[in-house]
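Asker: Let's see this in three dimensions:
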Amino acid sequence: MKNIVLKTLELKNFKSFRHAKFDDFNQKENFIYGKNGAGKSTLFDAFLWLLFGKDANDRKDYEIKPLDENNQVQKQIDVEVHATLLINNEEVTLSRIYKEKWQKVKGAEEKTFKGHETELIFNQVPVSLKEFNAKVAEISEESLFKLITNPSAFESLDWKKKREVLVSIAGEVSDEELFNSDADFKELSLKLTNKTLDEYDTQLKASIKKSKQEKEDTPARIDELKNSKIEDVDFAKIDSDIQEKEGKISDIDSELENASKSVQNIVDANTKVQQEIQSLNSQKSEIEIGLRNQAKQECFIDTSTIDSLKSKLRNAQTMLQNSNNYLNSLKQNISNYESSIKALEADKTDLVSKYNLENAKVFDAEKYSCTCPNCQTKFVYNDEPEKEFNLEKNQKLSKIIDQGNSIKSKIEQYKSQVEKVLLDLATPSEDINKYQSDIDNINSEIQTEKSNLQSPKNEEEVYQNLISDNAQLSKLKIEIATLQSKIKEVKQADNSELKLQKQTLQTEIKQLIELKGKSSVNESIDNRIKELANREKELSQIIANLEKEQFVIERFKKVKTESLEKSVNEKFEYVTFKLFEEQVNGGLNPTCITLVNGVPFGSANTAGRINAGLDIINTLCKVNEINAPVFLDNRESVTELIPTESQIISLIVDPNQETLKFN
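Answerer: Predicted coordinates for the structure are as follows:
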């Protein structure tokens, strides 16, 4: 059995505590008094925060720093919690310190807040968070520790989680044992192939629901079939009516065919005339194309000389632009060199001033002199300082001279570049003058050539005159017009009435054929009605069998429920647990309700709830072989606690106690 005892607890700047230290906790029961709001519950939060970085409500991100008079979080303070534990009488110390990080940014006068960091110490040795958590886990697992240190922790869990904890303590009765205890249960187990009991139960419920629904729908389906039976029909007359209507359709088809032949003769004659017109139009198009080419030749003007001059003009303009760009580039280079020379001359002037200032410095012998105690005469007892001064001065002057020589060399280099570029300026200037002269001459030649061109003829006028004078083209136009007059108008016959009559007859024949096909419908309907009546009886038996199996499952669950509740409740002395609720239909729903003397935990008085919590803690400690400090809030409400092996820290409300009093 691992026994954990809290020996000391110290808080600094934790929530409402500026500083509080509690030494020499008793290993059995301790009493801490204070009015509401004095910080009693904060002690438990601090203890849990120290171990796990969370409060009693399992929150990580919550405000632990104290507030100022304006209810604002205080800054530039560290939050600390320290504790000493006795684990099987071996002393262990733990510390958690929450620090602010402040950093001075380059160029800023004040430091900037950069967040927080946590320092963790275990047995006076700083450790990482991972190492600290591992060492705390060796003391106790977190969720278990919270359950055995807080009487209300278990009841605050979700009912499913509470149920898991209880089942892990008591252990469930195995299904195998129950299956072998009853013949009906044994038969049930044989049906659970590749499925759980709950899955099979769900399957049964779905099957029962489906079968009942099918049975309820059967009478309506039978009535629907009876209503769909058709009355007796004279099928012999139907055949006679079909033959009569088919004869009428044949007569209509003959009329439509004769009308179509008359129209086709006219269409064929018109097609022959259209082919002759198309041949003449082809001859006409060939003549017109020839006349269009002839008009183009008569109106053609030769501009090849002007086009050649324009090409030479574009080349000369390109060369002029390139020469201008080159000239501007050379001028920009000269400007850049001159700017560099100006900057270097300024640096040179600064170096001269720096040299004169350094050269004017003299050794201060007074600083290194001593006074003779006998004659009061001042003297320099060592010439080393003066040597060091002169050496340092000469080194600085030499460095300045080297910098000056380097600047002088660069100035001379840039001036040489300027002179070279000035000589290069002559070439692009000459090219610019040459290309500008060429451009002027070419423009003059283009204007001269344009003035020598003949006035162009109007191509469309020439073309129209050629068409008017062509006798063959005029003859073709007359022949085409004569043929077009021979084309006859084709008038389509109005067959819409005949087609409508045919369509109506076809629809009537289709309806008669469908009616004839229903001769065996009534017989099929009667057979189907018998099938549904037999199925209705069969469904009644199926439902009865399924409900019997469902009853066995419910009885199995109830036996298992009673066994589980008995096993769980045997582990506790003060509380009992209700692990299942019976539904109206007799089914069972899993739950987890804590009862204190038969009353639900939430309805019990404060003393009852505290002792119930202690009873749960006692069982958890016994099963897990561990005891830990238990923090009892509202201890003043309990006159007598049930016995416990754990250390008790009782938090008692005392309206007259402004600050916490430890006893």
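Asker: C-alpha only now, for contacts and for neighbours.
Answerer: Noted.
Asker: quick one: contacts for the spatially closest residue to Asn634 that is not a sequence neighbour?
Answerer: Spatial nearest neighbour of Asn634, excluding adjacent residues (CA to CA, 6 or more residues apart in numbering): Ile652 at 5.6 Å. Counting by CA atoms under 8 Å, 6 or more residues apart in numbering, Ile652 touches 31-34, 633-636.
Asker: From Ser41, how far off is Ile652?
Answerer: Distance, Ile652 to Ser41, using CA to CA, to the nearest Å: 10 Å.
Asker: Now the common contact residues for these two.
Answerer: The contact sets of Ile652 and Ser41 overlap at Asp633 (CA under 8 Å, 6+ apart).
Asker: rewinding a little: who wins on neighbours among the contacts of Ile652?
Answerer: Neighbour tally across the contacts of Ile652 (other CA atoms under 10 Å): the maximum, 24 neighbours, falls on Tyr33.
Asker: Which SSE is immediately downstream of the top strand by length along the chain?
Answerer: Criterion DSSP state E: the longest strand present in the chain is strand 90-104. Next helix or strand after strand 90-104 toward the C-terminus (DSSP states H and E): strand 111-122.
Asker: what's the angle from that following strand to strand 90-104?
Answerer: Here the directions of strand 111-122 and strand 90-104 differ by 170 degrees (axes from the mean of the first three to the mean of the last three CA atoms, to 10 degrees).
Asker: Quick check: buried residues in strand 111-122?
Answerer: Neighbour-count burial for strand 111-122 flags 120-122 (criterion: 16 or more other CA atoms under 10 Å).
Asker: and which of these is nearest to Lys296?
Answerer: Each of the buried residues of strand 111-122 was checked against Lys296 using CA to CA; the closest is Leu120, at 102.9 Å.
Asker: I'd like the structure of this one too, to check against the first:
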Amino acid sequence: MQIEFKSLKLQNFKSHQDLTVNFGERTVITGDNAKGKSTIPEAITWLLYGTDTLGSKLDPSPITYEADETMVSLLMDIDGTELLLGRELKKGKAKYYINEVPSKATDFNEMLGQYFNKSMFLSLFNPNYFFTLKWTEQREMILQYVSAPSNKEVFKELPEAQAKKLAELLKKHSLDDLEKIHRTNKNKLDKQYIAAQSRTKTLKEQLENNAPKVPLESLQAELSVLTKQRDEIEKVTDVAGDTNSRINIINSKIESLTIQIERGREQHAKVKNTQIEQNCYACGQELTEEAKAEALKSVDANAKAIARNVNPMIKERKALREELATLEYIDVSEQLEKARKLQEQINPIEQEINKYKHFEAMKEQLEEAQQAEKQILVSLNESIFIIDSIKDFRAKEAELQAKKVQDLFETLSINLFEELKNGEIKATFEIEMDGKGYSKLSLSESIRAGLELREVLSQQSNINVPVFVDNAESITKFKEPTGQLIMARVVAEQELKIVGDK
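Answerer: Below is the predicted model:
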């Protein structure tokens, strides 16, 4: 889009009561200080946006005289079509005109927005305006014309292992999500790895401190001899124990039977000695002979019943006494003492052998701990590799994007990123000329820098608007921008003079 200024009319605008400026391809405004040179471009930005050329609010009120109203109109040519815009301020109230037709502010602003936004116009019109923006806005304005490097472009610049790993992972997750996943994983595994190392170290120390000192074969040989001797003694004591136990059981049974037999005999004698009553206990009459015979018969039956119970016990006691006569009590106290002493020798040997079992179990635990430590380390290294790959990806992506941006400029250097102490890449934006940041440039250098940047914005946006260069006397040589050029120069003791080349 080609935009040219044809003419500008100012009525009661700051120091100008009535001024008409006819623009040419190159318009030079000269005069001494305070003659209203800078007021001319300010009238244009006030008309369009109500600001000065740096985007700050502007009061257009007359300075050295009084007037009821202020009027600015600008005739422009936009791609061959003329457009006349006007803004009037009367008693604090603004009025807008499009081709002399009164318009609402919203319609006026909407019409401007169809051609360009405020920041773009001011950046193209005033080379100093761009540098008043926040660095984030500057960065955004430049990057909108440079496509970010594709993943494939970045992968080509990365080592094969990193490119292959990220290409696979990016099928499921974004780069930001991958970084969150593996940073979280790394933090978790860092703690697990420290704990695993500590456990492995502890088990190694325990293994060293509990290592058996006597060879297992020697212990087993000695144990075999001692257990054999003990077992031989236990065979004897076991047999003796059975015999002695049988003797004790028989004696106990004989004693129990004797008591029962004596009790039975006493009962039998008592029954035998029972006196038959001669008279009935109920009526007192003398019993008949028949009744007396029945009573004797009953007593005899009771005595025989008792004898039948006692006789088997007598026979059993006799048999037990006969068996007891065949048994002899064996004294094994000496053998038991020998067995006890042998066991005292066996116990420490078995403890030493058990140490071998415990030692083997600890070795297994150590192997498991070492394997767990190794697995954690593998997973940890995997996350570290991915995090580093992402870091390298972003660094290479930044490098490629910076190169694309840098290719737009001839003399300026553009810093889009900075590397932090931890190696991460942080977005930034700084323009340098000859190794110096914009804030450290001289006036002439800052003008040249602004003109080059303005030219890049114009080419990339395909918008060409007139450019205003203030303090042009401070710059002796520069590459003129495309489109109309408006320059203001200080000439001592000279009134305002405007010359527009056709």
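Asker: buried stuff in the longest strand of the first structure?
Answerer: Result for strand 90-104 of the first structure [16+ other CA under 10 Å]: buried residues 93-100.
Asker: One more: stretch 25-43 of the second structure?
Answerer: By 16+ other CA under 10 Å, the buried positions in stretch 25-43 of the second structure come out as 25-33, 35-43.
Asker: swap in stretch 430-448 of the second structure?
Answerer: Neighbour counts over stretch 430-448 of the second structure (16+ other CA under 10 Å) mark 430-433, 437-438, 441, 444-448 as buried.
Asker: Closest one of these to Glu217 of the second structure?
Answerer: Of all those, Glu430 has the smallest distance to Glu217 of the second structure: 79.5 Å, by CA to CA.
Asker: wait, is Ala148 of the second structure part of a helix?
Answerer: No - read with DSSP: H, G, I helix; E, B strand; the rest coil, Ala148 of the second structure is coil and lies in no helix.
Asker: Correct me if wrong: it contacts Glu399.
Answerer: No - using CA atoms under 8 Å, Ala148 of the second structure is not in contact with Glu399; the gap is 10.7 Å.
Asker: mind listing what the counterpart of Asn634 of the first structure in the second structure touches?
Answerer: Mapped onto the second structure by TM-score structural alignment, Asn634 of the first structure lines up with Asn471. For Asn471 of the second structure, the contacting residues are 487-490, by CA under 8 Å, 6+ apart.
Asker: of these, closest to Leu166 of the second structure?
Answerer: Closest approach to Leu166 of the second structure among the contacts of Asn471 of the second structure (CA to CA): Met487, at 53.5 Å.
Asker: corresponding residue for that closest one in the first structure?
Answerer: By TM-score structural alignment, Met487 of the second structure lines up with Ser650.
Asker: Using the three-state scheme, assign its match.
Answerer: Assignment for Ser650 of the first structure (three-state DSSP): strand.
Asker: what's around it, how many residues?
Answerer: Using other CA under 10 Å, Ser650 of the first structure is surrounded by 20 other residues.
Asker: my read: it touches Ser637, true?
Answerer: No - with contact defined as CA under 8 Å, Ser650 of the first structure does not reach Ser637; the gap is 10.9 Å.
Asker: so the helix or strand hosting Glu323 of the second structure matches what in the first structure?
Answerer: Assigned by DSSP H and E, Glu323 of the second structure falls within helix 289-326. On the first structure, no counterpart of helix 289-326 of the second structure exists by TM-score structural alignment.
Asker: before we move on, back to that, can you give me the distance of the match of Met487 of the second structure to Lys571 of the first structure?
Answerer: Distance of Ser650 of the first structure to Lys571 of the first structure, given as CA to CA: 25 Å.
Asker: One more: Leu280 of the first structure?
Answerer: Separation of Leu280 of the first structure from Lys571 of the first structure (CA to CA): 119 Å.
Asker: more crowded one of these two?
Answerer: Lys571 (20 against 15).
Asker: Need the three-state assignment for the more buried one.
Answerer: coil.
Asker: surely it meets Ala170?
Answerer: Yes - counting by CA under 8 Å, Ala170 is a contact partner of Lys571 of the first structure at 7.3 Å.
Asker: And the helices in the stretch 101-250 of the second structure?
Answerer: Remark: helices assigned in the stretch 101-250 of the second structure by DSSP state H, counting those that start in this stretch are 105-113, 118-125, 135-143, 151-157, 160-169, 175-209, 216-272.
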